[in-house]
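Colleague: next one to model:
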Amino acid sequence: MTAHKEEMLATKKQKSGSSKWNKFLTMLQELGKALQFPVAVLPFAAILNRFGGLGISFAEEGSVGYWISYIIQKPGSVAFDQLPLLFAIGISFGLAKDHRGEVTMVAAIMYLIIILMTGEHGIPEMLYGNVLTFEAHEQVWNADLGAMETVINHYSSLMYVGTENSEGIYVGATYVLNVGVLGGVVSGVLAAVLYNKFKEIKLPAALSFFGGRRFVPMIGIVVAMGLVFAFAITWPWIQLVLMMMGQAVADPTNPAVAIPGTGLYAFLNRLLLPFGLHQILNTFFWFQMPINGDVIDPITGAISETDKWINGDINAFAGGLNTSGLFQSGYFPIMMGGVPAIALAMIFAAKKDRRTEVAGFLGGVALVSFISGITEPVEFSFVFLSPVLLLVHAGMAAIFMMITTAMQIQVGFGFSAGFIDYVVSFAQSWGLSTHKGGAMQVVSNPLMMLPLIAAAGGIYFFVFSLLIRKMNIQTPGREEDGGFTTEPVEITSNSGSAAVVSTSKGTVSKADKYDVMAEKFVAAIGIDNLESIDNCATRLRLVLTNNKTIDTAAIKAAGAFGFKQLGDQALQIVIGPDVEHVANSMKRIKNV
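Modeller: I've put the predicted structure just below:
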């Protein structure tokens, strides 16, 4: 082989590897976006569940107050009880190319098959019923003797957890094998893959009725049967390891593991933020990891149920487990104190003649972070400007997460760690702290979160102000070229009409501001360069023919807080909570 041919082969191989990596990054972006569909249900569901549950605790059973609280609480609890199914439905819909509803039916069928056949007395017991067994001395009624008798049954530790009596003898067992949210995610992803591949399949004339989209449920059922055996073979072993990890990390009384474990999680979470992959990490800890503990009454702090397993930290907190909340509490100082302080530091670090302008948008998103816990608009203002600031942010997030773990403060959320969720979770958190008693009741009280929020705000403001000035980081308002559009910009829309807007001087716009922003983005990207347009909670998630040809300066000038290119095709543009309006406008421009 000649040197030229070897070089061509190496180049081809490199391009192939690069293409696969780009495709993988694009797929991860799509999955991260789709995860937002089921998660969007949780904020309101958490409010209903928490306040309704609190009312039930206060009211006398059967009273008017009890039934009102019941009506409020039950719709909220449904979202948490059926969360894996919501993930299957939401992810399949988000990943389907045409976002049609048929795919959600396929995902639901696949998930229901999986949980039915991996449930108690299902395929896992057929495979592992005699593996890692333990004895349980159970009392059963003998009709012939007319009395209770002790029967020794054997259960596999891969699927069951034993119930001990005061003498340490197992007197029963509970089936705990649960594919949980992972089963919903896998069902949703595969349903979408099958739908996208077979939705236009053509069958022979005699079978044409079952062609196209009608073919997808059939192939989905076949694939689900294969998934059942895949889960039945592998998941019992994986869950056993996860349960041991959950018992070690999600346990405030085991600080040697819990403190560094939660700190590492927070550090990785913030590092993955720029790539939009933190949602995948969150899905495991918030919705999948098995957590064991006692259920605590939020009013009295007394134990109402012992030795209960719940999948995911958010679900465990909603269920009142005394070991819950460790993967959520540390975010409250960051999102209510730290991130707003970053915005304040950038405002004061801006040039004097730009400070009012910068305060206009950074002040608003700082308030959004404090109230709702949505931090990305602030974070994307600096994460791509300086790796140092990103590392410092991740490091301080880890520190405050470890502090809340060490203090055993347990505050959960339904969506994010903002003021709304703090108020909603306060009663449950108070009950968990009351249960501890003694000095820890004071240290772990949810009111202790307030000085932590203030401390995080002060430390963040000082550190970021110092670093921005000392390192001359070009945060908003410090750019040498001005950074933002300050004069009216004329844009010609598809209809030919002009729209005049201004980002700083209040010029009256002849078009909806979202339409204007969308037109700027499309012009900066190229209408023929756009392959797909979607969004999550705060970002446009775009797939382009080539993301290297875009006008990055124009994207920033159009009002983006930041953007991230993944591979050669994926592009994320951070807009804020109103991103959906921009996405809809871009779709109208693209006619999709």
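Colleague: make it CA atoms for all contacts and neighbour counts henceforth
Modeller: OK.
Colleague: which stretches in the stretch 301-450 of the chain count as helices?
Modeller: Along the stretch 301-450 of the chain, counting by DSSP state H, counting those that start in this stretch, helices occupy 313-318, 331-333, 339-349, 355-372, 376-379, 387-406, 419-436, 438-443, 449-470.
Colleague: would you do the same for the sequence below? I want to compare the two.
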Amino acid sequence: MKKFFSFDLFQRVGKSFMVIISLLPAAGLLLGIGTTLQSPYLIEYMPFLEDGAWQTFASLMKGAGSAIFKNLGILFAIGIAGSWTGGKAGASIAAFVGYVVMHTVIGIVLGITPETASQPGYTTELGIPTLQVGVFGGILMGFVAAALYNKYHDFKMPEMLSFFGGTRFVPIVTAGVSIIMALILAFVWPYVQDFIFAIGNSLAGENTPPFYMFIYGLVERALIPFGLHHIFYIPIRFSEVGGSYTTLAGSIVSGDTAMYMAQLADKQINSAIDITAGRFMAGKFPFILFGLPAVALAMYHTAKPENKKAVSGLLLTAAGTAVLTGITEPLEFTFLFVAPLLYVFHCLMAGLSFMLMYMLDVNIGYAGGAGIIDFSLFGILPGVGEPWWLVIVVGLAMAAVYYFVFRFAISKWNLLTPGRGDETSNRLYSKQDYQDKNKQKQALSVLAALGGEENIKNIDACITRLRVGVKDKTQVNHDELKQLGAKGVLEVGNGVQAIFGPTAEILKNQILEIIDNKTA
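Modeller: This is a model prediction of the structure:
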């Protein structure tokens, strides 16, 4: 039981979710561009956009982006199965087979037809009339297919049936298990669905207490150091927990993100549509676009004079990454490990930001991250009447608070933020330093600092973190990892996380290649 609820397990789950989450920026960009080009607000100032060719292009972009958001269930199934098994195609194929069989059986058992699929609680998945299981069905099938692959990928059949053994057996057994799952879901899920809708109404209804939004923002930020924030926000942003919306075309979409994209598209057709989604996203814009850059400025101003030139590149890059793309971890981890109390303050400010945006009735969504690109595409350019300027007003106020609190705390308690310590604790690398570094040598050194290959149980990476399951945490040299470029090292469960920034994925692949070559 203890192993089942370990941090390592939850981190692997979060990593599996990221396989699909990483698709959303591209899908959102396509959808945002298409929606913006059809915006009456933009067409008023750029009449040439009314031309048929431009509108066809816009429709193509919207259609391509919508295709991702409309098929999140099957994408989660395929992505999770592949990720959980280390990229095995057989597991992903099994997940697809199981997903299709499961929904087909559900539809048959409950007598759902294409004509009745538009009724509340029903929907169509890949054209199959079925229950509205949403991304939960995809997530469940993804993990089931992965578990069956790990158990049966080397299964031996009798000699006459040997062709169906091994990985070929996995889709077969998955199809059988999916029938049992479908029979269970057909009778159990309607009750689960009622419970989920009740939660959704309390979170996404008209009378949601503002304090709920404060808690949401605080918890979402607080879970980032542990890599568990994906598990927290995915049900709200991509399932009925975050609410449901019936589009003008009659289809039902669920989750704050999908609802916002659908409402934004419908608003271009019917201006009377009221945008109610986005409350679980709008709160990110003020502290990402304004608060965190103010943190970087405070760190720069409190750095030692002789270190300011070196520090400026590091902080400017981290702040620019947050503003442009909404990826905040490089900057957040910069102060997390030297001043944890400031990260607590940051979490409180994040909660306040979500609560203020909700109280001010600002509904702005994003697809990838709450950076300037998403803010422009989904907040400013669509011209749907949302008070996007309030993000700037609140953001500037938060920037002032962030700056003075961080500057006071750093100076008062002599916190070792970048540029304030000695060379050992505050070593900074420029882009040229990184490019000149022998990458293979660094990977070897990192592997040695982790206790060597014999100490490695598993190794993975997300956007900024090298996640390593180890046999003995005492064999991990934290100081050496920091010397090798890690902004910090965190012990979580039975493993460690080394924060290397965007190079984490490259390091992971190099270390795995070293281990594979030694065992070959």
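Colleague: TM value for the aligned chains?
Modeller: Remark: TM-score between the superposed chains equals 0.86 [TM-score structural alignment, normalised by the length of the second structure]; 490 aligned residues with a CA RMSD of 3.0 Å.
Colleague: what lines up with Asn201 of the second structure in the first structure?
Modeller: Mapped onto the first structure by TM-score structural alignment, Asn201 of the second structure lines up with Gln247.
Colleague: so which helix or strand takes in that match?
Modeller: Per DSSP states H and E: Gln247 of the first structure is located in helix 215-249.
Colleague: quick one: that helix to chain centroid distance?
Modeller: 21 Å (CA atoms, centre = their mean, to the nearest Å).
Colleague: likewise stretch 68-81 of the first structure?
Modeller: Using CA atoms, centre = their mean, the mean C-alpha position of stretch 68-81 of the first structure is found 22 Å from that of the whole chain.
Colleague: same question for stretch 38-46 of the second structure.
Modeller: Distance of stretch 38-46 of the second structure from its chain centroid, counting by CA atoms, centre = their mean, is 32 Å.
Colleague: which one, of the helices of the stretch 301-450 of the first structure, ends up nearest to Gly567 of the first structure?
Modeller: Each of the helices of the stretch 301-450 of the first structure has some distance to Gly567 of the first structure by CA to CA; the shortest is helix 387-406, at 18.9 Å.
Colleague: in contact with the residue mapped onto Arg478 of the first structure from the second structure, which residues?
Modeller: By TM-score structural alignment, Arg478 of the first structure lines up with Arg420 in the second structure. By CA atoms under 8 Å, 6 or more residues apart in numbering, the contact list for Arg420 of the second structure reads 302-304, 307, 426.
Colleague: in which helix or strand does Arg420 of the second structure reside?
Modeller: Short version, using DSSP H and E: Arg420 of the second structure is in no helix or strand.
Colleague: okay, which residue of the second structure is out on the far edge from center?
Modeller: Relative to the average C-alpha location in the second structure, and by CA atoms, centre = their mean, no residue lies farther out than Met160, which sits at 46.5 Å.
Colleague: need the three-state assignment for the aligned partner of Ile506 of the second structure in the first structure.
Modeller: Using TM-score structural alignment, the partner of Ile506 of the second structure in the first structure is His581. Three-state assignment for His581 of the first structure (DSSP: H, G, I helix; E, B strand; the rest coil): helix.
Colleague: with Glu490 of the first structure instead?
Modeller: Looking at Glu490 of the first structure with three-state DSSP, the answer is strand.
Colleague: alright, calling it a day.
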